[in-house]
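> below are the sequence and a predicted model; questions follow.
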Amino acid sequence: ATKVISVIESVLMLSVLAAIWVRDLQALTVFFGIIGAGVAIALQDVLKNFAGSLTIILTRVYGVGDRIEIDGRYGDVMDIGIMNTILMEIREWVAGDQPTGRLIIIPNGQVITKSVQNFSRDHSFLWDEIQIPVTYESDWRRAIEILTGIAQQETGEISKVAEIEIERIGEKYFLPKKDIQPAVYVTITDNWILLSVRFVTYVRERRVVRARLNRLILEAFEQEDGITIASETMDVQIAERKALK
């Protein structure tokens, strides 16, 4: 706003001086043309941000309360002004999509030139995964049973909500049928069997749900003698060599 006022004041002052000192109409026209081009250049960021605010309002790219990512910055939308959008930042040095406490001011013009990811515009859930490596000596079939049971028990309510929201989204967009129920996928690696638990979680409860699942998985595996979580460690055995007589 300060920049706009400053430019307007300068233009008015120059216009008055030109009207007083320049008598040639053609020269005056050229002068105002140059002034107009200068104003357009000086206010290009302002005009771009104003156009961005119109884009946000008309296309509903995001609204107050949405969780978005734009130009590599993540946060919850706190306010949308004529020129800027204010986010409560998440991620950065804080893990698990939780707030850092820092406010980010993003020029609205970025919605025109940058891609925007909206995590909560039409639904309240995300898919997430937890990966657990187990040794080849482990009873991986039993491990899958445990992981599936825990995920179903802890995310069953969220899955029901997600199914309803997916049906609603399908009425608005083309959306192939998605399997909402938790699933465990098996990957064979050189060092271990990787079990990936896929489940749905609320957008703003991702870290809480992951922490609860991790704790329950560890507690369940502790009760199983046939399941061992693998790690990047190496067992070194040193054999004593008997001295030759």
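Good, I have the coordinates.
> can we go C-alpha only for contacts and neighbour counts from here?
Will do.
> who touches the residue lying closest to W192 once chain neighbours are set aside in this structure?
If the residues on either side of it in the chain are set aside, W192 comes closest to T135, at 5.0 Å by Cα to Cα, 6 or more residues apart in numbering. With contact taken as Cα atoms under 8 Å, 6 or more residues apart in numbering, T135 is in contact with 191-193, 227-230.
> let's see it at 7 Å
192-193, 228-230 (Cα atoms under 7 Å, 6 or more residues apart in numbering).
> restricted to strands, list these.
In strands, judged by DSSP state E, the following of those are found: I193.
> next, format the contacts of T135 as CSV and append distance to G72 and neighbour count.
Output for those, formatted as CSV (distance: Cα to Cα, whole Å; neighbours: other Cα atoms under 10 Å):
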residue, distance to G72, neighbour count
W192, 34, 19
I193, 33, 20
T228, 38, 18
I229, 34, 16
A230, 34, 17
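> nearest to T113 among the contacts of T135?
Nearest to T113 among the contacts of T135, counting by Cα to Cα, is I193 at 43.3 Å.
> quick one: secondary structure of the closest residue to V94 other than its chain neighbours?
Distances taken as Cα to Cα, 6+ apart place T100 nearest to V94, at 6.2 Å, with adjacent residues excluded. Following DSSP: H, G, I helix; E, B strand; the rest coil, we place T100 in the strand state.
> secondary structure class for T187?
Going by three-state DSSP: T187 is strand.
> ugh, wrong one, K172
Following three-state DSSP, K172 is assigned to coil.
> repeat that for D235.
Here D235 is recorded as coil under three-state DSSP.
> count of neighbours near it?
Residues near D235, counting by other Cα atoms under 10 Å, number 5.
> in a strand, that's where V184 is, yeah?
Yes: with three-state DSSP as the criterion, V184 is part of a strand.
> roughly how far apart are it and G63?
Per Cα to Cα, to the nearest Å, V184 is found 35 Å from G63.
> do the same with K160
Relative to G63, K160 is positioned 25 Å away (Cα to Cα).
> and these two? Which one has more around it.
Set K160 next to G63 and count neighbours by other Cα under 10 Å: G63 wins out with 19 against 13.
> tell me the contacts of that one?
The contact partners of G63, taken as Cα under 7 Å, 6+ apart, are V77.
> name the SS class of it, please.
Following three-state DSSP, the label given to G63 is coil.
> how about the residue sitting nearest the centre point of the chain, secondary structure?
The chain has E69 as the residue nearest its centroid, 4.5 Å off, counting by Cα atoms, centre = their mean. Three-state call for E69 (three-state DSSP): strand.
> isn't it right up against S115?
No: with contacts counted by Cα atoms under 7 Å, E69 stays clear of S115, the gap being 8.4 Å.
> okay, and I8 sits in which element?
According to DSSP states H and E, I8 maps onto helix 2-21.
> same question, K177
Assigned by DSSP H and E, K177 falls within no helix or strand.
> where's it relative to I166, distance?
Distance of K177 to I166, given as Cα to Cα: 8 Å.
> next, the one to line up against it:
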Amino acid sequence: MHELFEFLKSPLVIRILILIIWLVVILVVIVLLKRVLKSRIEDSSLRYKAQKGVEIIGYGLIIIMLLISFTLNDIGDYSIVIGLFTAGLAFTLQELILSITGSFYIFFVRVYKPGDRIEINGIKGDVIDINSIYTTIMEIGEWVSTDNYSGRIVKISNAFVFKGPIKNYSLDFPFVWDELNIFITFQSDLDVAKKLVIETAQNQLANYAKASKARWSAMVERYYIENAAIEPSIAIKVTDNWVALNLRYITDYKKRRATQNELFEEIEYKIRATKGKVVLASASLQLLKIPEVDVNLKNRMP
């Protein structure tokens, strides 16, 4: 017992105990401040940013205290023990440490932020929360078509930002290119069809084209990327069954499905208004009549 008390009185043990107490105090203050901010701030965006700011400051203070405790003071004969312990702890908690490091990387490098639509580790969805360990995503796709929510909430370790590509739909350019195929018969007036489709797209997507031009110009100046056509365009392909008009256009990354539906409805309405000049094609099957065969069987007696 005497040796135990002597050990507890040593400067190293006292320093470690003080460090632990301070760490607990900082963590408690972080939790309390987040609760106060949650109850006092009504604006959800401001409340979220304030809570994340408290977390970042708190974890920053913890890192600073650890550096001061173990680098600015002489730890005597226990340096080897603490070094081995720290190395073992780092190896055991490497995923956790990498996740925390990833959270700082996400915030400061702005890889993505809440509200962005991303695809990471094969999972696509909208970011709804980022904490010190996980990124929470409202999943889209999977068993539902196009860009609809599946209803599942997915938590992804922040460590994945160092392990693979991150596809961000809205980081610097919140627009995507999409395509719509219109199939018409060979007897249709191709010039009328082309004019009809391109004018409809230009009228429907004028706001997207105008808003995206400035953003794309900024992209060209910032990155090594060629200038791309923003206005809607058509490519024609002839198949065995029909003529395919491939319409390429730009739209908001969150309104791809709605835009495609509105375009097709308007184009289909205008095609019907041509009164037969342009006709939508569909797969057809031609049935041929089998020639009649007259079979005359005679009975033969043995």
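All right, it came through fine. Please read these numbers as outputs of a predicted model, since none were measured by experiment.
> quick revisit: corresponding residue for the residue nearest to W192 of structure 1 in structure 2?
Superposed on structure 2 with TM-score structural alignment, T135 of structure 1 falls opposite T185.
> and what of I80 of structure 1?
By TM-score structural alignment, I80 of structure 1 lines up with I130.
> all strands for structure 1, in order.
67-70, 73-80, 84-90, 99-107, 116-118, 125-134, 183-188, 193-202.
> how close does the fourth one sit to structure 2?
Yep, that's strand 99-107 of structure 1 we're talking about. In the superposition against structure 2, strand 99-107 of structure 1 averages 1.4 Å from its aligned positions (mean Cα distance after the TM-score superposition for structure 1).
> structure 2: matching residues for that strand?
Under TM-score structural alignment, strand 99-107 of structure 1 corresponds to residues 149-157 of structure 2.
> could you pull out the buried residues of the matching stretch?
Neighbour counts over stretch 149-157 of structure 2 (16 or more other Cα atoms under 10 Å) mark 149, 153-157 as buried.
> could I get those as a markdown table with distance to A206 of structure 2?
Formatted as a markdown table, these follow (distance: Cα to Cα, whole Å):
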| residue | distance to A206 of structure 2 |
| --- | --- |
| Y149 | 27 |
| I153 | 35 |
| V154 | 36 |
| K155 | 38 |
| I156 | 37 |
| S157 | 40 |
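> can you tell me which of those is nearest L190 of structure 2?
Set against L190 of structure 2, the nearest of the buried residues of stretch 149-157 of structure 2 by Cα to Cα is Y149 (38.2 Å).
> how near is V46 of structure 1 to L14 of structure 1?
21 Å.
> correction: the previous question concerned F199 of structure 1.
For F199 of structure 1, the distance to L14 of structure 1 equals 65 Å [Cα to Cα].
> show me which of the two is the more surrounded one.
Set F199 of structure 1 next to L14 and count neighbours by other Cα under 10 Å: F199 wins out with 26 against 15.
> check contacts around the more buried one.
F199 of structure 1 sits next to 127-129, 151, 181-183 when contact means Cα under 7 Å, 6+ apart.
> now with 8 Å, please.
Contacts of F199 of structure 1 (Cα under 8 Å, 6+ apart): 127-129, 151, 155, 180-183.
> show the buried residues in these.
When those are checked for burial by 16+ other Cα under 10 Å, the buried set is 128-129, 151, 155, 180-183.
> pipe the residues you listed into a markdown table and attach distance to S53 of structure 1 per row.
Formatted as a markdown table, the buried ones among the contacts of F199 of structure 1 follow (distance: Cα to Cα, whole Å):
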| residue | distance to S53 of structure 1 |
| --- | --- |
| D128 | 32 |
| E129 | 36 |
| A151 | 42 |
| T155 | 38 |
| I180 | 36 |
| Q181 | 39 |
| P182 | 40 |
| A183 | 41 |
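> ok, those residues vs V111 of structure 1, which is closest?
Nearest to V111 of structure 1 among those is D128, at 26.8 Å by Cα to Cα.
> so that closest one is in contact with T201, correct?
Yes: using Cα atoms under 8 Å, D128 of structure 1 is in contact with T201, at 6.9 Å.
> joint contacts of these two?
Residues touching both D128 of structure 1 and T201 by Cα under 8 Å, 6+ apart: none at all.
> for R40 of structure 2, grab the count of nearby residues.
Neighbours of R40 of structure 2 (other Cα under 10 Å): 10.
> which member of the contacts of T135 of structure 1 is positioned nearest W140 of structure 1?
Closest to W140 of structure 1, out of all of those and judged by Cα to Cα, is I193, at 7.8 Å.
> contacting residues for the closest one?
Contacts for I193 of structure 1 (Cα under 8 Å, 6+ apart) come out as 133-136, 140, 186-187.
> apply 7 Å and report the result again.
Each residue near I193 of structure 1 by Cα under 7 Å, 6+ apart is listed here: 133-136, 186-187.
> what's the counterpart of L213 of structure 1 in structure 2?
For L213 of structure 1, the residue aligned by TM-score structural alignment is L263.
> for L126 of structure 1, same thing?
Matched across to structure 2, L126 of structure 1 falls on V176, judged by TM-score structural alignment.
> how many other residues sit next to the match of I80 of structure 1?
Neighbourhood size, I130 of structure 2 [other Cα under 10 Å]: 22.
> likewise for the one 4 residues further on?
Neighbourhood size, Y134 of structure 2 [other Cα under 10 Å]: 20.
> correct me, but it touches K155?
Yes: the criterion here is Cα under 7 Å, and Y134 of structure 2 meets it with K155 at 5.9 Å.
> give me the nearest residue to K114 of structure 1, chain neighbours excluded.
Closest residue in space to K114 of structure 1, ignoring its immediate chain neighbours: D71 at 6.2 Å, by Cα to Cα, 6+ apart.
> and the one you found, what's its match in structure 2?
Mapped onto structure 2 by TM-score structural alignment, D71 of structure 1 lines up with N121.
> okay, that match and G276 of structure 2: tell me how far apart.
N121 of structure 2 sits 49 Å away from G276 of structure 2, going by Cα to Cα.
> now do V295 of structure 2
According to Cα to Cα, V295 of structure 2 and G276 of structure 2 sit 47 Å apart.
> didn't L98 of structure 2 look like it was pressed against F160?
No: under the criterion of Cα under 7 Å, L98 of structure 2 makes no contact with F160, lying 8.8 Å away.
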